[in-house]
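[1] Sequence isn't available, so here's the structure alone:
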C-alpha cells in the first residue's frame, strides 16, 4: 500500500497494488472499529469494494467458516463477529434507493458495522451524519486508488497511520 498526501485530517488516500492489499486494508480498519459505524463504498464493478468488505469482516473477527460474498441478490448479509457485520449491496436497486423502504435506516441505527456497496444509489440526504465513505478507482490491472473520507467522526482514530502491512489477513 502506498499512502498519498492527505488534503486534511478527514481525508486519506491510499493505493493498493493487489487484491490482497485491498483485503488487508479492510482487515486493518475492521480491527480498529469498536462501535457501530456505517461505511459507504463507491466504485465501478471490479474496483475492490467486495475485497475490502471481506477484509473488514475478518478484522471484525467474523469466523473464517463464513464465506463473505457480495449480497447482490439478497440485499443484506449478516455475519456474527466481535461486532455484528451487515454487508449490503444496492447494485440491483433503482437509483435513488429508499433506505426506509428496504430497512436500511434500521440497520444504520444498529450497534454493528454496516458496509454498503453501490452507495451512490442512496440519495446524499439519506446518508448518516457519522460515516466513512470509500471511493475505489481502478488505476491499473491490479492497482486501486482508494479515497477515504470521515464524516462526523474524529478521524484520528480511524485514518491516522493506516498501515495494512501490520495486520495481514
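    Thanks, I have the structure now. Here the structure is a predicted model, which is why all the values come from computation and not from measurement.

[2] switch to C-alpha atoms for all contacts and neighbour counts from now on
    Will do.

[3] Buried residues, the longest helix belonging to the chain. List them.
    Counting residues, the longest helix found in the chain (DSSP state H) is helix 19-32. Neighbour-count burial for helix 19-32 flags 19-31 (criterion: 16 or more other C-alpha atoms under 10 Å).

[4] Helix, strand or coil: sort out residue 41 for me.
    Secondary structure state of residue 41, per DSSP: H, G, I helix; E, B strand; the rest coil, is strand.

[5] can you count the residues close to it?
    Applying other C-alpha atoms under 10 Å, we find 25 residues neighbouring residue 41.

[6] does it really touch residue 135, like I thought?
    Yes - between residue 41 and residue 135 there is a contact under C-alpha atoms under 8 Å: 6.2 Å.

[7] what about versus this one:
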C-alpha cells in the first residue's frame, strides 16, 4: 500500500472513515455505529467502495448485501504474543481469482 510511516493507523470508531494516501489509497471504515443502510449513502460509502481504493471495513457483516461486486473477508485471530492465524474468504469471481493468484504466489516462494 505504501502508506507513509508518519501515519498512525487507528480504528475510525468515532470518525467512521479514515483515509490514508499511498500508492493505493487506504479507506478504513467502521460500520459499528451505523444502523440503517441509508446512512451509508450519507457517509459517501458507495463512492468509496466503487473506487480503486484498498478498503478495510470493520463490522462489514452488518451490511454484506451492500457489497454487490463481492469482497474479501479477512479474519485475524490472535494465537499468542507473536502468532496470528489469518483466514481469507473470497466472495465474487474477481476476488476468488485474486485469492487463487495469491495462493499460487505463496506456494511458489
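    Structure received. Every value quoted in this text rests on a predicted model; they were computed, and no experiment measured them.

[8] The buried residues of helix 19-32 of the first structure into JSON lines, with extra columns for distance to residue 77 of the first structure?
    Below are the buried residues of helix 19-32 of the first structure laid out as JSON lines (distance: C-alpha to C-alpha, whole Å):
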{"residue": "19", "distance to residue 77 of the first structure": "22"}
{"residue": "20", "distance to residue 77 of the first structure": "22"}
{"residue": "21", "distance to residue 77 of the first structure": "23"}
{"residue": "22", "distance to residue 77 of the first structure": "20"}
{"residue": "23", "distance to residue 77 of the first structure": "18"}
{"residue": "24", "distance to residue 77 of the first structure": "21"}
{"residue": "25", "distance to residue 77 of the first structure": "21"}
{"residue": "26", "distance to residue 77 of the first structure": "17"}
{"residue": "27", "distance to residue 77 of the first structure": "18"}
{"residue": "28", "distance to residue 77 of the first structure": "21"}
{"residue": "29", "distance to residue 77 of the first structure": "19"}
{"residue": "30", "distance to residue 77 of the first structure": "17"}
{"residue": "31", "distance to residue 77 of the first structure": "20"}
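
[9] What is the nearest of the residues you listed to residue 151 of the first structure?
    residue 29 (15.7 Å; C-alpha to C-alpha).

[10] all strands for the second structure, in order.
    Secondary structure of the second structure by DSSP state E: the strands cover 17-20, 26-30, 54-58, 71-80, 83-91.

[11] Ranking those strands by mean neighbour count, which comes first?
    The highest mean neighbour count among the strands of the second structure, using mean count of other C-alpha atoms under 10 Å, belongs to strand 26-30: a mean of 20.

[12] so it matches what in the first structure?
    Matched against the first structure by TM-score structural alignment, strand 26-30 of the second structure falls on residues 85-89.

[13] Mean distance between that stretch and the second structure after superposition?
    On superposition with the second structure, the average gap between stretch 85-89 of the first structure and its aligned counterparts reaches 0.8 Å (mean C-alpha distance after the TM-score superposition for the first structure).

[14] How far does that stretch sit from its chain's centre?
    Centroid displacement of stretch 85-89 of the first structure relative to its chain, using C-alpha atoms, centre = their mean, to the nearest Å, is 9 Å.

[15] cool, stretch 87-104 of the second structure as well?
    Its chain's C-alpha centre and that of stretch 87-104 of the second structure lie 14 Å apart, by C-alpha atoms, centre = their mean.

[16] by how many degrees do the longest helix of the first structure and strand 85-89 diverge?
    Orientation check (axes from the mean of the first three to the mean of the last three C-alpha atoms, to 10 degrees): helix 19-32 of the first structure against strand 85-89 gives 130 degrees.

[17] In the second structure, what stretch matches helix 19-32 of the first structure?
    Under TM-score structural alignment, there's no match for helix 19-32 of the first structure.
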